[in-house]
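Chemist: Quick one, what's the 3D model for this:
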Amino acid sequence: MKKSIAFLIAACGIALAGCSTNTNKTESSSSSSSSSVSRSSSVKPDPNASERTWTYKNNIFDAGNETYRFTKWDVMDSVDEGKKVLVLYCDVTNNSTKEMDPSNVYMVVHAYQKNATSDVQLDPGMVKPDENGNDPLQQYEDGLHNNLLPGKTVKAVMLFTINNDRPVRLEFENPNFETIGTKTYKVSKKLSKADRKKLNQSNSSSSSTTQTNTVSQTKTAAQQSEQTTAQSTQQETQTNTAKSQGEINRERGYDPNGAPLLPGQDHAAGSNPDGSPDAWVQGQIDWAKQNGYLNSDGTETDKGRAADQEVEQNEQSW
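Modeler: Okay, the predicted model is just below:
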């Protein structure tokens, strides 16, 4: 599924790249406090929104069908003890005439943070529940994960688990997987001295433990994975026939295609709970077929394979 999604975004990106010369322009900025960006009202749905050039400038990520206006940020306690989460608040507008899934932004927006030896890509995070056991960001997370109606704007949030108190770099990509903008968040400004010390110690401890156990865990997992997966799938199919696919996905932690679920959701990025493409990805599939990148049975055409090769060559040159 991931490979299919990557190809579709790449194919769409090649067409978009020909519409404007500013697709590859990179906009960078740095922030140590909340930025003030006013929330926009609903817009008139545009049937040609997908043809717009993707840009990032002044805290606004215009991704064609959807626009993300980042309004403020914070650092909160993670659901994982000793960890912290970078919280990015945004207003999401659906510019198109079809329902959109705002959570697909995780495919083209990535966060990175350096440790002592590497520049590490950060994982999506989950914040610690409040004293009543509720998610303090529930309404914002719902805004990101619920389908957004045409022309509507909703408040949402992106979450990344940070590993230490060093700056976090956010990278925004276009459909060609090229970075078109960056934003740096100085997370240390949001942390107390005690929090910084605890966070760095936690990361150091977990890294040491991971290095010690990696070899034995990998070997054991390789020997048991196929047998365990087959047995668990058969057992769950027999015992969970009354459960919805979404409930089964939550118990497993992945969808029927083996793709990991989005935080707090019952589906993977770009997919429905049953593993089929969501509306956005299906739209890209239809586009690829209409423009000669895919055959009617979903296999790649010569044009599609040429697009794949072009993307691979670009990645090697980066």
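Chemist: Only C-alpha atoms from now on, for both contacts and neighbour counts.
Modeler: OK.
Chemist: What segments of the stretch 151-300 of the chain are helices?
Modeler: Using DSSP state H, counting those that start in this stretch, the helices of the stretch 151-300 of the chain run over 193-239, 245-252, 279-290.
Chemist: relative orientation of the longest one and helix 245-252 in degrees?
Modeler: Which is helix 193-239. 120 degrees (axes from the mean of the first three to the mean of the last three CA atoms, to 10 degrees).
Chemist: go on, the last one?
Modeler: Computed by the same axes, to 10 degrees, the angle separating helix 279-290 from helix 245-252 equals 110 degrees.
Chemist: Let me know the next secondary structure element after helix 279-290.
Modeler: Downstream of helix 279-290, the first helix or strand assigned by DSSP states H and E is helix 302-317.
Chemist: So which elements touch that next one?
Modeler: Applying 3 or more CA pairs under 8 Å, 6 or more residues apart in numbering; DSSP states H and E, we find helix 302-317 packed against helix 2-17.
Chemist: could you say what helices and strands the following helix or strand past the helix it packs on packs with?
Modeler: For helix 2-17, the succeeding helix or strand toward the C-terminus, using DSSP H and E, is strand 27-31. Here strand 27-31 is seen to pack against strand 55-57, strand 179-185 when contacts are counted using 3+ CA pairs under 8 Å, 6+ apart.
Chemist: another one to check against the first:
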Amino acid sequence: MKALLCAAALAVFLAPARAAYLDSNQAVSAETQTNGGGCYPIAKHPQLTDQLVLINPEWAAIEVGPHTPPDADPITLHGTVTLAKINEGGDFSGNHLTDDQNTFLDVDPADMEFVATGNVGPQGEEDGQLEFELEIGSYPLFAWAGTGDRMTTVGRWIWDCGHGNPDPEGTCSSTASQACVLDSDCAPPACAGCIAGETCVGTVFNYHSELHPPQAVAVSRPGAGHAFSRRRKGGRLATRTDVWITPGGGGAGDRCVVTHHANPLDLVSTTECFPLSQPLANVNASNFEFDIPLPPRPAGSPGLRRIKVIDQTPRRL
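Modeler: I've put the predicted structure just below:
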């Protein structure tokens, strides 16, 4: 009995610790909003033009490092695909060329630091998932992933600023019965009974972290067959890996579209981003490295594993 207890305790002690989720409230912190970074939420009862704030910008880099927003270094993410789909409701045409293709990843434990609390909160995805989005006009079908595929992708690590999803909402600092999202909710006319100087405390934002857009993706499809020659009728056990690299990330990858404006009305009065001409991704700045999970060697097979490269680059590229 003692031996069993010791073994169980040792297993628990040696289990790898999961990285803590990134706090989604960081998306609206004063530090993050320096130089126009981060997200800008709207009040509990917004005015009509306040909706422009949600796309000013709609996607903000999470970690800009030594750069000034919207510039940021890309990250590399690894995971297993749980769902791939097109956004059936469509995307806002004001900052998209085409609708997005959405791929949901069950992120590898080593990369869990890229997953935010909003991804797993009451308004989030399943525990541990992170969404990868790329406009379908920039993403050829051969490189789309399917459920169970392995993916390595490089791209912009961003907050989805259009969906702050405050839950729970906060309360005004003195008038605790008054629900709020921002300090402006704790002053007239939003709160006639509030006293001067009240602030909103306790709001929990649920901004999702995403990789949006990617600039490189490698999709491995293990456990299937592939015919290396037309002379061979049956396929051989193989892992097919499709690779797609592009600087064309659509609106979410364009400097003009994701630059914050001090006056949101500039988005409809003085700013013209189309045709897109300021891609943020520099696909030639670094190598794209990824692993390919090879299938097990068939019993009794002394031969070497074969690797075949097929160029499927679309025409005119």
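Chemist: Would you pull the TM-score for this pair?
Modeler: Remark: TM-score between the superposed chains equals 0.22 [TM-score structural alignment, normalised by the length of the second structure]; 121 aligned residues with a CA RMSD of 6.6 Å.
Chemist: ok, back up a step: how about the helices of the stretch 151-300 of the first structure, which one is nearest A17 of the first structure?
Modeler: Of all the helices of the stretch 151-300 of the first structure, it is helix 279-290 that lies closest to A17 of the first structure, at 15.3 Å by CA to CA.
Chemist: Quick one: work out the angle between that closest one and helix 2-17.
Modeler: Angle, helix 279-290 of the first structure to helix 2-17, by the same axes, to 10 degrees: 70 degrees.
Chemist: Report the angle between helix 279-290 of the first structure and helix 302-317.
Modeler: Relative orientation of helix 279-290 of the first structure and helix 302-317, computed by the same axes, to 10 degrees: 120 degrees.
Chemist: Name the residues of helix 279-290 of the first structure that are buried.
Modeler: Residues of helix 279-290 of the first structure classed as buried: 279-282, 284-285, 287-289 (neighbour count, 16 or more other CA atoms under 10 Å).
Chemist: L86 of the first structure: which of the helices and strands packed on strand 27-31 of the first structure is closest?
Modeler: Closest to L86 of the first structure of those, according to CA to CA: strand 179-185, at 8.9 Å.
Chemist: hey, which strand is longest across the second structure?
Modeler: strand 209-226 (DSSP state E).
Chemist: Can you spell out which helices and strands pack onto it?
Modeler: If contacts are counted by 3+ CA pairs under 8 Å, 6+ apart, strand 209-226 of the second structure sits against strand 129-135, strand 150-160, strand 236-245.
Chemist: how about CSV for those strands, with mean neighbour count and distance to G79 of the second structure added?
Modeler: Below are those laid out as CSV (neighbours: other CA atoms under 10 Å; distance: least, CA to CA, whole Å):
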stretch, mean neighbour count, distance to G79 of the second structure
strand 129-135, 24, 9
strand 150-160, 26, 6
strand 236-245, 19, 14
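Chemist: How is G118 of the second structure classified with respect to secondary structure?
Modeler: helix (DSSP: H, G, I helix; E, B strand; the rest coil).
Chemist: how far away is it from S209 of the second structure?
Modeler: According to CA to CA, to the nearest Å, G118 of the second structure stands 7 Å off from S209 of the second structure.
Chemist: picking up where we left off before, can you add distance to T76 of the second structure and give the helices and strands packed on strand 209-226 of the second structure back as CSV?
Modeler: As requested, those are exported to CSV (distance: least, CA to CA, whole Å):
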stretch, distance to T76 of the second structure
strand 129-135, 12
strand 150-160, 4
strand 236-245, 13
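Chemist: Show me the one of the ones you listed that comes nearest L5 of the second structure.
Modeler: strand 129-135 (33.6 Å).
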